[in-house]
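Undergrad: no FASTA, just this:
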């Protein structure tokens, strides 16, 4: 029975990693921002509340929040909503843009290490939460990122900057 549980856990972690790392049925975040002209990063299209930069930063902040919540019982989340959205529509410079995208990758790798840990209890609720567990948080990262990635593609279409 114990061997079956290990096999099942391995299969679940493999599936979660594919969900988090591959584009599957939709475009990846990396592809959604690839070759985006720097001048369009901070454009807020008419009737929309945010720019592509604000979406990228929101993805970074929310994913970091999920990561820290999942690994640190003492972690305190930012205030909603202001703590999850950058005020400025454009990055300060290209380095800020690159840094945000790099941090998203780094934090995702760190989250995957939580999933891969030998003692990871995928479905055991966190003692410090209200029922959240590692499996749920992995799906939340994938769902949240794909939702906002779709918005990035839509904004690029509105700006005439999508293939």
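TA: Received the coordinates, thanks. Just so it is clear, the structure is predicted and the values come from calculations on it, not from any experiment.
Undergrad: only C-alpha atoms for contact and neighbour calcs from this point on.
TA: Fine.
Undergrad: Mind naming the longest helix for the protein?
TA: As assigned by DSSP state H, the longest helix anywhere in the chain is helix 134-158.
Undergrad: mind checking the SS state of residue 7?
TA: Secondary structure, DSSP: H, G, I helix; E, B strand; the rest coil: residue 7 is helix.
Undergrad: One more: residue 74?
TA: Going by three-state DSSP: residue 74 is coil.
Undergrad: hmm, back to that, and for the longest helix of the chain, what are the contacting residues?
TA: Contacts with helix 134-158, where a contact means Cα atoms under 8 Å, 6 or more residues apart in numbering, come from 16, 19-20, 26-29, 32-33, 45, 51-52, 55, 59, 63, 66, 70, 111, 115, 121-125, 162.
Undergrad: Let's see that with 6 Å instead.
TA: Contact with helix 134-158 is made by 20, 29, 32, 52, 122, 162, as judged by Cα atoms under 6 Å, 6 or more residues apart in numbering.
Undergrad: Return the closest of those with respect to residue 97.
TA: Lowest distance from residue 97 to the contacts of helix 134-158 (Cα to Cα) belongs to residue 52, with 10.5 Å.
Undergrad: Now for residue 91: which residues touch it?
TA: residue 97.
Undergrad: Try it again at 8 Å.
TA: 41-42, 53, 97.
Undergrad: Could you identify the most distant pair in those?
TA: 42 and 97 (10.4 Å).
Undergrad: A further structure is provided below for comparison with the first:
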């Protein structure tokens, strides 16, 4: 498989939608009153999941393009304490950042001479291919959780 084919497959994986709902589908039209609801026996709200996806993807993007990046402290700085966004603008901004930074990561994959396989000079053996798969896997996992929360809250098709 050529690098072009691998990059095409990674872009499809990052953008999602082949075998499951996309992130955009999962967060579309979530009523403001449900964004901070935590269903019984669940540990987090939809907002906390959205923010966790945003923080984690940002960290992976920055790690991939900046050897001096310092990751947040795990797990405290990867999970917001607030159950709900402070306002509708915070909700919109978080989703917009996720979408914007996904596109920025894709630009790393598409950059002339991008090396998918060689480990970064920093880190513990990570490479661009691994980080792309990590973003896709992580986002997909938590997108599924958003769908489950919406079902539990009576707000999914």
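TA: Structure's in. What do you need? Given the structure is predicted, the values throughout are model-derived calculations rather than measurements.
Undergrad: Can you give me the TM-score here?
TA: Once superposed, the chains reach a TM-score of 0.98 (TM-score structural alignment, normalised by the length of the second structure), with 157 aligned residues with a Cα RMSD of 0.8 Å.
Undergrad: ok, back up a step: mapped onto the second structure, which of the contacts of residue 91 of the first structure hold?
TA: By both residues aligned by TM-score structural alignment, their matches' Cα atoms under 8 Å, these still in contact after alignment to the second structure are 41-42, 53, 97.
Undergrad: one step back: where does the longest helix of the first structure end up in the second structure?
TA: Per TM-score structural alignment, the counterpart of helix 134-158 of the first structure in the second structure is residues 128-152.
Undergrad: with the first structure superposed, average distance for the matching stretch?
TA: For stretch 128-152 of the second structure, the mean deviation from the first structure after alignment is 0.4 Å (mean Cα distance after the TM-score superposition for the first structure).
Undergrad: Need the counterpart of residue 93 of the second structure in the first structure.
TA: Using TM-score structural alignment, residue 93 of the second structure lines up with residue 99 in the first structure.
Undergrad: related to what we said a few turns ago, distance from the chain centre to the longest helix of the first structure, please.
TA: Relative to its parent chain, helix 134-158 of the first structure has a centroid offset of 7 Å by Cα atoms, centre = their mean, to the nearest Å.
Undergrad: How about that helix, which residues are buried there?
TA: 134-135, 137-138, 140-142, 145-146, 148-156 (16 or more other Cα atoms under 10 Å).
Undergrad: how near is residue 34 of the second structure to residue 157 of the second structure?
TA: Using Cα to Cα, to the nearest Å, one gets 15 Å for the distance from residue 34 of the second structure to residue 157 of the second structure.
Undergrad: Compare neighbour counts for those two and give me the winner.
TA: Counted by other Cα atoms under 10 Å, residue 34 of the second structure and residue 157 do not tie: residue 34 has more neighbours, with 18 against 6.
Undergrad: list the contacts for the equivalent of residue 108 of the first structure over in the second structure?
TA: Here residue 108 of the first structure is matched to residue 102 in the second structure, going by TM-score structural alignment. Taking Cα under 8 Å, 6+ apart, we find residue 102 of the second structure in contact with 14-15, 57.
Undergrad: 10 Å - rerun?
TA: Counting by Cα atoms under 10 Å, 6 or more residues apart in numbering, residue 102 of the second structure touches 11, 14-15, 54, 57-58, 61, 96, 132, 135-136.
Undergrad: Buried by neighbour count, from the residues you listed: which ones?
TA: Buried among these by 16+ other Cα under 10 Å: 11, 14-15, 54, 57-58, 61, 132, 135-136.
Undergrad: In strands only, show me those.
TA: With DSSP state E as the criterion, strands contain none of these.
Undergrad: Would you convert the residues you listed into JSON lines that also reports distance to residue 81 of the second structure?
TA: Listed next are those as JSON lines, based on distance: Cα to Cα, whole Å:
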{"residue": "11", "distance to residue 81 of the second structure": "32"}
{"residue": "14", "distance to residue 81 of the second structure": "27"}
{"residue": "15", "distance to residue 81 of the second structure": "28"}
{"residue": "54", "distance to residue 81 of the second structure": "14"}
{"residue": "57", "distance to residue 81 of the second structure": "18"}
{"residue": "58", "distance to residue 81 of the second structure": "18"}
{"residue": "61", "distance to residue 81 of the second structure": "23"}
{"residue": "132", "distance to residue 81 of the second structure": "27"}
{"residue": "135", "distance to residue 81 of the second structure": "22"}
{"residue": "136", "distance to residue 81 of the second structure": "24"}
